[in-house]
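Asks: Quick check, what structure comes out for this input:
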Amino acid sequence: MDHTEFNDSVGNLSEGVYAGLPIAPVPDEEDAEIPAAGGTAWRLSVETYDAEETFEEQFTRFMEKVDTTAVKAIIIGEWEDAYEESSARIIRLLADNAARFPELRSLFLGAMAGEECEISWIQQGDVTPLLEAFPKLERLEVRGGSGLELRPVRHENLKVLRFESGGLPAGVARAAGESDLPALEYLEIWLGVEQYGGDTTVADLQGLLSGERLPALRHLGLQDSEAQDEIAAAVAGAPVVARLESLALSMGMLTDTGAEALLSGQPLTHLKRLDLHHHYLSDAMVERVREALPGVEIDLSDQEDIENDWRYVAVSE
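Replies: Purely as a prediction, here's the structure:
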């Protein structure tokens, strides 16, 4: 797997591509020419505000107009009143109709832009039924942390798991660490801030950092955190790091303290890529990091003002 494909999922969507497939909306009733079902990433989305049709109505039209037995990728965008109505009914709709989608491999739940619904306003639910209903799923991505739940699960085929949030509930991090995911290669978590429900601590990440249930993991992203220094210190001694090809501790409030802990820990020279973008490192520490890892591709872009007492993560509200 080429992990660079997943470094900017939002960018991929904005370019009209998801999971390597061109994105298309659900056909209208009058549409005569319909893209190949298996060669398209299908986006299902209704207006968050004053929707003219319900999500269920669009989903029914999707199943009527498209050969769902060939569908490989689905993007769930907006649903009605997503800022106060959870995704539970969307999840149930997908799970109840799983037999109609035997080839589904990629699923993005909550792919909304900020003007549609801010990330921390999106009301999510328990996403475990998606993993239980789609045993062949290889890629699951979820945007929004409010109300988000996950229960420990075993899934034989999942390769990519991403949680984008402005505040990740601790239970989700713990459940991910308690899940048996033997095929998982890419794990990315945006931890966010306490103000928006991000109560995940380093202790909640221990299951992930041990790597015991993630034997195939090659990329780990623990990002967008107020406690990025503490996370960096934990990663410095984490068993999972030795098998990684790429590591992301970006988007958060990483300072020289965290970078020092990272450089003082286990060797990172085996990494192909280290992503630290959006950070609060001094110029001197930036140079130290580069000098310490000469063979590693390092992203140290978005250097924030370390003299500014007001610091922030890249994504919160």
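
Asks: Please count neighbours and contacts with C-alpha atoms only from this point.
Replies: OK.

Asks: List the contacts of the residue lying closest to Arg213 once chain neighbours are set aside.
Replies: The spatially closest residue to Arg213, leaving aside those adjacent along the chain, is Asp180, at 5.0 Å (CA to CA, 6 or more residues apart in numbering). Contacts for Asp180 (CA atoms under 8 Å, 6 or more residues apart in numbering) come out as Pro152, Val153, Arg154, His155, Arg213, Leu214.

Asks: run this one through as well so I can compare:
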Amino acid sequence: MTVNNHIEEFHDLPVFDFVAAVDEGAALPEPAAVAWKIAVEFEADQDWSARWQQFLDRVDTARVTAVVVGEWSQDGPESFAGPLAAILGAAGRLPALRGLFIGDITYEESEISWIDMVDVTPVLTTFPLLTELVVRGAADESVEGDGMALQPVRHEHLRALRFESGGLPGKVPRAVAASELPALERLEFWLGVPGYGGSTRPADLEPFLDGARFPALRHLGLQNSEFQDEIAAALAHAPVVPRLESLNLSMGVFTDQGATALLEGQPLTHLKALDLHHHYLTDAMQQRLRESLPGVAIDLSGAGKPDDQWRYVAVAE
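Replies: Presented below is the predicted three-dimensional model:
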């Protein structure tokens, strides 16, 4: 399965395609009114860095609060190192930046396993006031460069962090667990599969379950894995759960076994939302979940066949 659509909203703002607007001669919105997307198309006349410079020249970037980085490769997979250097070099011109989405790229532009990501630690060290970071890309086993990576870091203001991958390297959640993020409220991982570099195992997720590391955490997403049932069993008695307002176990191989573990564990009725979309639950279990959690908004869309021998995660290649 793949990423099919570009995001339309980020950091509570509509996404605005800067390059398309400039090429069409369209008027530009107020700097703080949108999340500015900068992306290039295949065989584009100008490379991403040139478009980024055009953005810096045409927009009052001192007032920009959110940026979305789209496709940066003109003719095949290309490391994010160049665009990252350009963004970091412009930090002084982006004092109001609070949200950054790296890799708003669909499968038609590049499979997620080809998105040549790098170590994104410099984003957090260079933008100390950032409150939201999303990173989409591949593990080092899947690309030419070093792949998606993070080093332990302290960041006082980050409230939302998400890593999206078809195969998340275990070093990423381990680095997050070793980081000091006192303001973190939302944390999500797309775990993926070993065939695309996914080396994260249940043990790598244990630090997020004890409730001690991130005292502000209110939303946890452990998604897109082949071991969703194991994750559910661990969450059934995890100290972090009573503090959560929402829980996301979607996109993976989630079966009646995992659902049973959740329901037979600690109460979940305090949750506002439970996202289980893309699952392999029987109709009976889906009904049991609805009846057991009447006040919880449960997403049970995208049901697969419970007896299917070829179960798969939502995003891998």
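
Asks: so what number do they get for TM-score?
Replies: The TM-score (TM-score structural alignment, normalised by the length of structure 1) is 0.91; 306 aligned residues with a CA RMSD of 2.0 Å.

Asks: hang on, the earlier thing: from the contacts of Asp180 of structure 1, which single one is nearest Arg311 of structure 1?
Replies: Among these, Leu214 lies closest to Arg311 of structure 1 (CA to CA), at 33.1 Å.

Asks: For stretch 232-245 of structure 1, could you pull out the residues that count as buried?
Replies: Ala232, Ala233, Ala234, Val235, Ala236, Gly237, Ala238, Val240, Val241, Ala242, Leu244, Glu245 (16 or more other CA atoms under 10 Å).

Asks: Now, the residues you listed that are in helices?
Replies: Counting by DSSP state H, the buried residues of stretch 232-245 of structure 1 place Ala232, Ala233, Ala234, Val235, Ala236 in helices.

Asks: So the second one sits against Asp256, correct?
Replies: No. Shown here, Ala233 of structure 1 and Asp256 do not form a contact pair, counting by CA atoms under 8 Å, at 11.4 Å.

Asks: Which parts of structure 1 are helices?
Replies: Here structure 1 has its helices, by DSSP H, at 9-14, 55-65, 88-96, 128-133, 170-178, 206-210, 228-236, 256-264, 283-292.

Asks: Show the contacting residues for Leu247 of structure 1.
Replies: Contacts here follow CA under 8 Å, 6+ apart; on that basis Leu247 of structure 1 touches His219, Leu220, Gly221, Leu271, Arg273, Leu274, Asp275.

Asks: Swap in 6 Å and give it another go.
Replies: By CA atoms under 6 Å, 6 or more residues apart in numbering, the contact set of Leu247 of structure 1 is His219, Leu220, Gly221, Leu274.

Asks: And these, which is closest to Gln206 of structure 1?
Replies: Closest approach between those and Gln206 of structure 1, by CA to CA: Leu220, at 13.1 Å.

Asks: which residues touch that closest one?
Replies: Residues counted as contacts of Leu220 of structure 1 (CA under 6 Å, 6+ apart) are Leu187, Glu188, Leu247.

Asks: cutoff 10 Å now
Replies: 185-189, 208-209, 235, 240-241, 244-249 (CA atoms under 10 Å, 6 or more residues apart in numbering).

Asks: swap in Asn97 of structure 1?
Replies: Neighbouring residues of Asn97 of structure 1 by CA under 10 Å, 6+ apart: Met63, Ala133.

Asks: what about burial for the contacts of Leu247 of structure 1, which qualify?
Replies: Neighbour-count burial (16+ other CA under 10 Å) applied to these gives His219, Leu220, Gly221, Leu274.
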